[in-house]
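Chemist: model the following, please.
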Amino acid sequence: MENGGAGVGLISDKRAEGSGSSGQELRIVDLLYHFKVKSTKTGRGVNRHSLLLPAGTKVEADNGEPLGPSAAAVYRCNSQAELPPSSSSQQDSHCGFHSIRIVVHTILIKSQRHITKKCLPARTSPTSAPALPPSPPTSSRPPPRRCSTTRAPAWVSPSTLIAPSLRPRIINEAKADLATYLDFSPEQYEVLFMQGGGTGEFAASMYNLVGAWVSRQHAAVQKELGEGAADEAAVLAALRQRIESGLKVDYIVTGSWSLKAYQEAQRLLGPEYVNLVCDARTLSDDGKKFGKIPDESTWKLSKDAAYVYFCDNETVDGVEFPSFPKILEPKEDGTGGPIVVADMSSNILSRRIPVSNYSLLFFGAQKNLGSTGIAVAILKKTFLPPTLSQPSPALLRKLALPIPPIVLQYEIIAKNNSLYNTLSIFDVYIAGQVLKKLLATYPNGVDGQQAVAEKKAELIYAALEAHPEAYKIVPDKSARSKMNICFRVIKGGNVDEAEKAFLKESTALNLTGLKGHRSVGGIRASNYNSIPLEGAEKLAKFIDEFARA
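Modeler: Predicted structure coming up:
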């Protein structure tokens, strides 16, 4: 018994090769589940029969001992004593036979398409195999049954989800559906599936957009020097001067996540190059809490910054930009304007966004797109070859600038259609299924989902506002998030006790996950796309009843 990788069990029927072998692999004489078996010839002319099992398959011997799927399990025997305890098979000149029971537990995917099983009576052993005495009973398990598996869509099965030939199709369909749903042009923007989550994109966005700035400056210096561009020392000197006087990255800090991104840029690039456009904490009474977005007239933007960064929705603090900042909009003719980067991890797919205003937007998939495991970057193609190439590591090293890890380099990821390194393709598949469901539910794209999201948020905020004596909404009304509704329970004056009671009673009604982020406390209702309108109505009703009690 052997195992393949990625949760695919591999069963072998092979005799040990060479007469000098000290042991023999046990021969499988009966497969009690009917699956397609692939037979190949090895280099030494030995038949090898492989049985591919679905991801998540659990394999057991007939004594109940688990044989996989994560660790290789090969029974070898030199004598009767080394056979598995449950075996009572008679020995032959090849050490003996042993029946293996394969128990398949199929994982159902929670989507509009499920993997289903149709179980049939147990299959008898092949007639070519010698008869075996029955194994003694070791458990109360029911008699073995064989299963045939049906799937939809036809081209997807548990094994094909990890097949290299199918990965591009899964990726390309998800990319196309994302562009359709958000209404942007695939000709102008590249969709990248990456790993590392939003936190990984804090670094990736800085590395790539600073690299793009350096490439533009390098081209400008070479043009400026003309024939002198052949002098490497002169080019480097001019570049260093431009870096010292002009390299800036701008950060608009309105909550915990944009603060983390700002701190990461300082750590990787150096604080001398990172400009704090505004810090929303300065608007609070104690200078420590987030809850408002500073007026754009107070923003201190750098001239010709490599990029301007903001987080569109702050999950911890319940702060969301109501719309794209006017000060960052391109000119009326669509040209000019700063290079804008946005973290949309928690509100992507929930409202229409002017994608053309952004050079880069990214998001983790786990809030509105699917499961954890992937991050998505939507990058303007003018930041990719042939229009623009990243500077070489050698040049960055000479300029004392950070060199990005290759798995965070957008140019490399785009060139390889997100498959430069091993991608969590199952998570991409889930994201693709979510997009297909959204497009089927809302034929007009994101506008339909936006209407539902706004309705849900209105219900909850209205219930809170109706009882100012019992609740205090944390963020300012001008910046309230529709995805993360943060509030405190002040009923009775003892906030801690009131919130404990609120959480206890809500949990009893199956209204769960309402506890605020550990860094700020309070109550937080996360109103993501997966929350139905009925769920928001139920929460609004409870908010009202708790206040009246």
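Chemist: hey, let's count contacts and neighbours off CA atoms from now on
Modeler: Fine.
Chemist: tell me the centre residue of the chain?
Modeler: Nearest to the geometric centre of the chain sits I374, at 2.4 Å (CA atoms, centre = their mean).
Chemist: ok, it - contacts?
Modeler: For I374, the contacting residues are 193-197, 364-365, 424, 427-428, by CA atoms under 8 Å, 6 or more residues apart in numbering.
Chemist: of those residues, just say which sits nearest to K538.
Modeler: A365 (26.5 Å; CA to CA).
Chemist: count of residues packed around the closest one?
Modeler: By the measure other CA atoms under 10 Å, the count of residues near A365 is 25.
Chemist: in the stretch 351-500 of the chain, which spans are helices?
Modeler: With DSSP state H, counting those that start in this stretch, the ranges of helices along the stretch 351-500 of the chain come out as 393-398, 410-415, 425-441, 446-465, 495-508.
Chemist: repeat that for the chain.
Modeler: Taking DSSP state H, the helices of the chain run over residues 167-182, 197-225, 232-246, 256-269, 393-398, 410-415, 425-441, 446-465, 495-508, 533-548.
Chemist: turn the ones you listed into a markdown table, including mean neighbour count and distance to F383.
Modeler: Written out in a markdown table, the entries for these read as follows (neighbours: other CA atoms under 10 Å; distance: least, CA to CA, whole Å):
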| stretch | mean neighbour count | distance to F383 |
| --- | --- | --- |
| helix 167-182 | 19 | 18 |
| helix 197-225 | 20 | 7 |
| helix 232-246 | 15 | 19 |
| helix 256-269 | 19 | 20 |
| helix 393-398 | 12 | 17 |
| helix 410-415 | 19 | 8 |
| helix 425-441 | 20 | 24 |
| helix 446-465 | 18 | 26 |
| helix 495-508 | 15 | 48 |
| helix 533-548 | 17 | 40 |
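Chemist: and those helices as a markdown table, adding distance to S323?
Modeler: Formatted as a markdown table, the helices of the chain follow (distance: least, CA to CA, whole Å):
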| stretch | distance to S323 |
| --- | --- |
| helix 167-182 | 15 |
| helix 197-225 | 21 |
| helix 232-246 | 29 |
| helix 256-269 | 17 |
| helix 393-398 | 37 |
| helix 410-415 | 27 |
| helix 425-441 | 22 |
| helix 446-465 | 13 |
| helix 495-508 | 32 |
| helix 533-548 | 23 |
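Chemist: could you also give me the structure for this second sequence? I'd like to compare it with the first:
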Amino acid sequence: MTRAYNFNAGPAAIPLEVLQQAQEQFVDFQGAGMSIMEMSHRGAIYEGVHNEAQSLMRELFGIPDNYHVLFLQGGASTQFAMLPMNLLQSGKPAAYVQTGAWADKAIKEAKLIGETVIAASTASDNYMRVPELSEIQVPANASYVHMTSNETIGGTQFQSFPATGDVPLVADMSSDILSRPIDISKFGVIYAGAQKNLGPSGVTVVIIRDDLAKDNPKTIPAMFRYETHAKSNSLYNTPPSFSIYMMNLVLKWIKAKGGVAQIEQFNRDKTKLIYDAIDGSGGFYTGCAQPQSRSVMNITFRLGSEELEKQFIKESEKEGFVGLKGHRDVGGLRASTYNAVPLESCQALAQFMVDFQKRNG
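Modeler: Have a look, this model is predicted:
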């Protein structure tokens, strides 16, 4: 079997070793005579997988004891609403850092719930950079400040995070969670859909400080209160059990690779190959994001014309490359190089880019 060079933006690449292990265990998990998909989420076998995934997440990401690790459903898009429903207080606005399409969607949902303010924005730069930390102005009475750590469409990423004092810092890390070590204690809440770095779609990880996962408003339905899931170990209702099982295998894979610090170096090494092909092309390829804001997860670039870009896509697909077409809202080209994208795929893409330039430059 020939594996595609998978640069999809999400759902995205999953390690081959993980897929093969899941294939082996698919029909009969741990000698139970059934798949994990068929098991009760109240049973000991599934709960073992569930709890192991939480423990591995804590270990690999350095999550302190005073945080809950929740496994929810609905993707980051549900968190756009669930977050303000739980944390946005009357008279205390939510502050949002506006860096692109995903931040815009989070802002739009928050405005339905209560008062919001823009703490910083790079809209005037077409979202091709993230703000300097000094540009972020958070009201002292803010309920929280929200950031999107990595914008998949523009290909921008924060390299560091602000100290926000008593105002809880919240981050949507859907597209770069576990791609690098971070100081969890800086954050009140981190959330991420799994389908880019953690496994298949279906489960959303929420890392939330204990004090923010209690005394949530009782005026919102139980399913939308963080404390509901914190009190029930994310087993209040039937969890996305197969997605959690797959995520557990991915977490084991990350640990076997040497942990998050090693994954970060691996990501930087493979991403550099593609950025070098862009920067060394003499202008044949043009990077979209400003250099200091470039993402290690999503590389966005353009060619001299849309016709040439279409030719690039057509020829690359014939060579086994998948997912290189830019987001429909902005066009261009994009290579998503999440944790599970192999070095060999990035080497192959960099070489294809050089060859394509020779033929068309």
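Chemist: coming back round to it: which of the helices of structure 1 sits closest to A479 of structure 1?
Modeler: Proximity to A479 of structure 1 (CA to CA) singles out helix 446-465 among these, at 12.8 Å.
Chemist: and the angle from that closest one to helix 425-441?
Modeler: Counting by axes from the mean of the first three to the mean of the last three CA atoms, to 10 degrees, helix 446-465 of structure 1 points 90 degrees away from the direction of helix 425-441.
Chemist: show me the contact partners of helix 446-465 of structure 1.
Modeler: With CA under 8 Å, 6+ apart as the criterion, helix 446-465 of structure 1 contacts 181-182, 349-352, 438, 442, 471-473, 482-483, 485, 527-529, 533, 536-537, 539-541, 543-544.
Chemist: correct me, but S424 of structure 1 touches A375?
Modeler: No. S424 of structure 1 is not in contact with A375 according to CA atoms under 8 Å; the separation is 10.4 Å.
Chemist: these two: which is more packed in?
Modeler: Using other CA under 10 Å as the criterion, S424 of structure 1 and A375 rank with A375 on top: 24 against 17.
Chemist: map that one onto structure 2.
Modeler: Using TM-score structural alignment as the criterion, the counterpart of A375 of structure 1 in structure 2 is T204.
Chemist: K455 of structure 1 now?
Modeler: By TM-score structural alignment, K455 of structure 1 lines up with D269.
Chemist: mind listing what K325 of structure 2 touches?
Modeler: So K325 of structure 2 contacts 313, 331-334 (CA under 8 Å, 6+ apart).
Chemist: give the aligned equivalent of it in structure 1.
Modeler: For K325 of structure 2, the aligned position in structure 1 is K515, judged by TM-score structural alignment.
Chemist: quick check: that match vs A238 of structure 1, distance?
Modeler: K515 of structure 1 sits at a distance of 54 Å from A238 of structure 1 (criterion: CA to CA, to the nearest Å).
Chemist: and what of S302 of structure 1?
Modeler: Distance of S302 of structure 1 to A238 of structure 1, given as CA to CA: 21 Å.
Chemist: excluding covalently adjacent residues, which one is nearest to the counterpart of T441 of structure 1 in structure 2?
Modeler: Under the alignment (TM-score structural alignment), T441 of structure 1 pairs with K257 of structure 2. Leaving aside its sequence neighbours, K257 of structure 2 sits nearest to I263 (CA to CA, 6 or more residues apart in numbering; 7.1 Å).
Chemist: for the corresponding residue of structure 1 for C288 of structure 2, which non-adjacent residue is closest in space?
Modeler: Matched by TM-score structural alignment, C288 of structure 2 corresponds to V474 in structure 1. Nearest non-adjacent residue to V474 of structure 1, counting by CA to CA, 6+ apart: F487, 5.0 Å away.
Chemist: list the contacts for that neighbour?
Modeler: F487 of structure 1 neighbours (CA under 8 Å, 6+ apart): 471-474, 522-524.
Chemist: any chance of these in TSV, plus neighbour count and distance to L360 of structure 1?
Modeler: Conversion of these to TSV gives the following (neighbours: other CA atoms under 10 Å; distance: CA to CA, whole Å):
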residue	neighbour count	distance to L360 of structure 1
Y471	19	38
K472	17	35
I473	19	32
V474	21	30
G522	20	33
I523	23	32
R524	22	29
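Chemist: distance of the match of K455 of structure 1 from L343 of structure 2?
Modeler: Distance, D269 of structure 2 to L343 of structure 2, using CA to CA: 8 Å.
Chemist: same deal with I107 of structure 2?
Modeler: Plainly put, I107 of structure 2 is 36 Å away from L343 of structure 2 if you go by CA to CA.
Chemist: could you tell me where stretch 95-113 of structure 2 falls in structure 1?
Modeler: Under TM-score structural alignment, the match for stretch 95-113 of structure 2 is residues 250-268.
Chemist: quick one, what contacts the match of C288 of structure 2?
Modeler: V474 of structure 1 is in contact with 291, 317-318, 486-488, counting by CA under 8 Å, 6+ apart.
Chemist: buried among those residues? Make that a PyMOL selection.
Modeler: Command for PyMOL that selects the buried part of the contacts of V474 of structure 1, burial taken from 16 or more other CA atoms under 10 Å:
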select buried, resi 291+317+318+486+487+488
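Chemist: contacts only, for the equivalent of Q195 of structure 2 over in structure 1.
Modeler: When structure 1 is aligned by TM-score structural alignment, Q195 of structure 2 is paired with Q366. Neighbour list for Q366 of structure 1: 372-373 [criterion: CA under 8 Å, 6+ apart].
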